[in-house]
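Undergrad: model this:
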Amino acid sequence: MFQRVLICTDFSDGLHRLTHFVSSLALAGMKHIVFLHAVPVWDKGIIARVDTEKIEQAQTRLANNLAESSPDVEVKIEVQSGKPVEIILKVAQTYHSQLIILGSQSRSLFTEKLVGSTMADLSHKTKIPLLVLRPQLISTYTSEELTLRCQHLFRSLLLPYNGTQTANHLVQQVKHLAQQQSDRYLQQCTLCWVLDDNGRRDIPQKILPQQAQQRLSEIKADLEEVNLQVNTEVREGHSITQILEAAAIADISAIALSSGTIGTIQEWLVSSFAAELLRYSWYPVLFFP
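TA: Have a look, this model is predicted:
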């Protein structure tokens, strides 16, 4: 599925813990993993310079954690100085990464406007899928829990669907993953259409539940052709609330999303469904730009 993966950590997001679970990540299909840490430029003084001391400390910390790495996975460590987004994009290109894993703190739209978001910046600068993990969860998992989580990162996905071009793009991306996987890392997905009559322009005119179910049945048949187990559900109500409730009931590994507005001026003016779900979801989010 995703064989070449870039894992980004700032050591406060809990993702550095994944260095202890390389063998478990291998069971999720990963064969080449790069652990990346970006060190800010030292700006105390007239001339900005590379903070070599912090680079060495980060390299040592990651290397020590990888002392018992899996022989089935090639692992690299990259510690570079500069702006995180620029470094992530450069390293992803260098290693031909197929997936970027990063943490994302829960925050409001107002806070995001003030301080920015690495995920939001990346989402419109790369076509590489992003797996966004909530740091509070990764930090509090026991080793046993994190072992299982790493093994089943993509086993069961929830796909919010609303009939738009973006939603159809998401379905095609998931179908492509299922077609390309060498083993059944992705086994099941749940299609959930929430009929939310909130007047947003990016959602078509409200349709009847029977019409929505008919469309989901067509998509289900298409996805079952690539050996996926597919469930469908039509709900009514507030879209974010209903999707999170559906996720809890469906026992999923992650929520799959796609959007073309996150990180853009348009999303700042009117927050998109995908951006809101990223802010409120405690579930991992597999995001397709």
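
Undergrad: Please make it C-alpha for all contacts and neighbour counts, starting now.
TA: Noted.

Undergrad: Please identify the helix or strand for the closest residue in space to Ser108 that isn't next to it in sequence.
TA: Distance criterion C-alpha to C-alpha, 6 or more residues apart in numbering; nearest residue to Ser108, sequence neighbours excluded, is Arg279 at 7.0 Å. Using DSSP states H and E, Arg279 sits within helix 273-280.

Undergrad: Now name the helix or strand holding the residue of the chain most remote from its centre.
TA: The C-alpha centroid of the chain is most remote from Ile46, which lies 38.6 Å away (C-alpha atoms, centre = their mean). Using DSSP H and E, Ile46 sits in no helix or strand.

Undergrad: Second chain to compare with the first, below:
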Amino acid sequence: MFHRLLITTDFTDGLHRLVKFIPELAQAGLQQIVFLHCVPFEDDRNIPKIDEEKLAMAQAKLSPALEHCPENIEVQIELPTCSSSAGARAKAILAAVEKYQSELVMVGTSIHSLLNEKLFGSTTSELAPKTAVPLLILRPQLVSAYTEEEMALRCQHLLRYLLIPFDGSQSAQHVVDYVAAKAENRPPQSLDACMLCWVLEKSGRKEVSLLPKAKDCTESLQALQQRLEDLKLQVNIDVRQGNAIAEIQTVALDFDISAIVVSSKHFGRLWELSIPSFAGEMVRRSWHPILFVPPA
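TA: Sure, this is the predicted structure:
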């Protein structure tokens, strides 16, 4: 789906391990990979100063990415210096995206609550409302636990099978449109299949049946299924009842999903404290990789 990837790492998220898997990432269709690590300033009597020791350490950790690269892929290392705040890191990442015309940013984000995010900051939530390119959000616990053999396979099939939660909303339709556009000119071995899942949540009187609505939802998904199948994708559909977050996580487990695709104009905004965001909750709670598509 993508040709130019920016991988940002703080060395605690495990993403720096990807320096060993450039050939495997190339097999997923990537032609350019940029590794970025924000080196925090050394605090010398409250005067910002480049920390040469940390800069050298970061260079040493990421430089293996430059070795044994296939001829068809470009690899770069970016080591900007900035303060340790989430906002400063996000600003440095966005500058690198513009410099290299990156199409996808990979970030590591731990599971946490919305309140914790607002209190202590989050680079991902700072990026989400500002970026014009998608974010691929991975759990540090999973990336760190992969063996090298497992990591190699993950890199080869980075976005092979996508789960699209659909509810008829503008955001959900935007995700389908985005995936369809990417599928038209996708590299070989990059995207094979999609799952469209509509979760109906009960509200009001329990005795009211959701069966009539489920039929309408199925018909809507079938139309989208045909559209995506015309792009030579394998497409499955599913309509179920229950809690949306829990059911989507169950589907991701049952169907061997590579990533869950979401979009939202609320995620990362201050008003998310009062306006719930399904996409935001998936980012914070799902163990599966999340592909966050910027809103239209």
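
Undergrad: returning to that earlier point: which position in the second structure aligns with the residue nearest to Ser108 of the first structure?
TA: Taking TM-score structural alignment, Arg279 of the first structure has Arg284 as its aligned residue in the second structure.

Undergrad: With Asp254 of the second structure as the reference, measure out to its match.
TA: From Arg284 of the second structure across to Asp254 of the second structure, the span is 20 Å (C-alpha to C-alpha, to the nearest Å).

Undergrad: Which of the two has more residues huddled nearby?
TA: Arg284 (20 against 9; other C-alpha atoms under 10 Å).

Undergrad: Now do the same contact list for the match of Arg279 of the first structure.
TA: Arg284 of the second structure makes contact with 110-114, according to C-alpha atoms under 8 Å, 6 or more residues apart in numbering.

Undergrad: Would you mind checking these for buried ones?
TA: 110-111, 114 (16 or more other C-alpha atoms under 10 Å).

Undergrad: In JSON lines, list those residues along with distance to Phe267 of the second structure and secondary structure.
TA: Formatted as JSON lines, these follow (distance: C-alpha to C-alpha, whole Å; DSSP: H, G, I helix; E, B strand; the rest coil):
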{"residue": "Ser110", "distance to Phe267 of the second structure": "16", "secondary structure": "coil"}
{"residue": "Ile111", "distance to Phe267 of the second structure": "15", "secondary structure": "coil"}
{"residue": "Leu114", "distance to Phe267 of the second structure": "10", "secondary structure": "helix"}
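
Undergrad: Residue in the first structure paired with Ala193 of the second structure?
TA: Ala193 of the second structure maps onto Gln188 in the first structure, by TM-score structural alignment.

Undergrad: burial of its match, as a residue count?
TA: Applying other C-alpha under 10 Å, we find 21 residues neighbouring Gln188 of the first structure.

Undergrad: Roughly how far does it sit from Pro284 of the first structure?
TA: For Gln188 of the first structure, the distance to Pro284 of the first structure - C-alpha to C-alpha - is 16 Å.

Undergrad: again with Cys192 of the first structure
TA: In terms of C-alpha to C-alpha, Cys192 of the first structure sits 17 Å off from Pro284 of the first structure.

Undergrad: would you list every one of the helices in the stretch 1-150 of the first structure?
TA: With DSSP state H, counting those that start in this stretch, the ranges of helices along the stretch 1-150 of the first structure come out as 22-26, 52-65, 84-94, 109-115, 118-123, 135-140, 143-151.
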